[in-house]
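**Q** With the sequence up front, the predicted model follows.
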Amino acid sequence: MKSHDIDKFVTEFPTLRLKINKGERHRIMHKNLRSKDGSLWFQPYSYKFRLYPTGLVVSHLGPVLREKFGSAHGQDMGRDYWYVNQLDEVKEIVKAFAELKI
């Protein structure tokens, strides 16, 4: 999977901005949240993505992720994460994040 597919998709939403960090970790931030208040992170792998919300975003997107993908697939530094195989499913989550009324 190509991360630039998501990078381009994020730019379609005026409420979101994207920052790429070390290790191909992509941070999607909502314009109505300060960066220290939380983000949606994703990391591309060869055949899947790892998604993990942080901060206030956990309470907004955590239920959406659990409903769609079940229990978290693991934890990293105390943060739940989910592996997502389909690019369209990642886009659904990004769209839900963009449409949050925060």
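**A** Done, it's in. Residues are numbered from 1 along each chain as shown.
**Q** contacts and neighbour counts: CA atoms only from here.
**A** OK.
**Q** how deep is the closest residue to Leu16 other than its chain neighbours tucked in, by neighbour count?
**A** With C-alpha to C-alpha, 6 or more residues apart in numbering as the criterion, Leu16 has its nearest non-adjacent residue at 4.7 Å, and that residue is His30. Look at His30: counted by other C-alpha atoms under 10 Å, it has 24 neighbours.
**Q** Same check on Leu87?
**A** Using other C-alpha under 10 Å, the number of residues around Leu87 comes to 16.
**Q** Second structure follows, compare the two:
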Amino acid sequence: MESAIIQENAPQLTLPKCKNEQLIFFNQIVKSPNELCSWLQFSNVCGVHIGIADIESFINKIKTTFIKGMKSKAGKKFDAYIVLKEDCITSFEFENKKKK
């Protein structure tokens, strides 16, 4: 079994839930070192790789850039922001499309 690799030069980010703990960036996940917090975010969301810049935006600005081409469990493609709710649960936010 391959061990996780901690990424060098990752930004220093603090999760709002933990407040005092710097997040740890591994090759496939970003997580809190605080075992009581147990927060983690996979770098692959619905088939799309989420880069460090989007993780940084997600933590600091509460949402990523608009991500296109994600795939639902049913196999349908969708576009959305990944947002961090107040309770540090991740969710999707969809653009409002105005009907003509």
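**A** Arrived safely, thanks for sending. Treat the numbers as computed from the prediction; the structure is a model and nothing was measured.
**Q** What value does the TM-score take for this pair?
**A** Once superposed, the chains reach a TM-score of 0.31 (TM-score structural alignment, normalised by the length of the second structure), with 49 aligned residues with a C-alpha RMSD of 3.6 Å.
**Q** still on that earlier bit, roughly how far does the residue nearest to Leu16 of the first structure sit from Phe69 of the first structure?
**A** Remark: distance between His30 of the first structure and Phe69 of the first structure (C-alpha to C-alpha, to the nearest Å) = 22 Å.
**Q** Strands of the first structure, residue ranges please.
**A** Using DSSP state E, the strands of the first structure run over 16-21, 25-30, 40-44, 49-53, 74-76, 79-84.
**Q** mind giving me TSV with those and columns for distance to Gly62 of the first structure?
**A** Shown next, in TSV, are these (distance: least, C-alpha to C-alpha, whole Å):
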stretch	distance to Gly62 of the first structure
strand 16-21	18
strand 25-30	15
strand 40-44	10
strand 49-53	7
strand 74-76	13
strand 79-84	9
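**Q** which one of those strands lies closest to Leu65 of the first structure?
**A** Of all those, it is strand 79-84 that lies closest to Leu65 of the first structure, at 7.6 Å by C-alpha to C-alpha.
**Q** Now that closest one: buried residues?
**A** Residues Asp80, Tyr81, Trp82, Tyr83, Val84 are the ones in strand 79-84 of the first structure that count as buried (16 or more other C-alpha atoms under 10 Å).
**Q** now the angle from that strand to strand 40-44?
**A** Following axes from the mean of the first three to the mean of the last three C-alpha atoms, to 10 degrees, one obtains 50 degrees for the angle between strand 79-84 of the first structure and strand 40-44.
**Q** Could you name the helices and strands sitting against strand 79-84 of the first structure?
**A** strand 49-53, helix 57-69, strand 74-76 (3 or more C-alpha pairs under 8 Å, 6 or more residues apart in numbering; DSSP states H and E).
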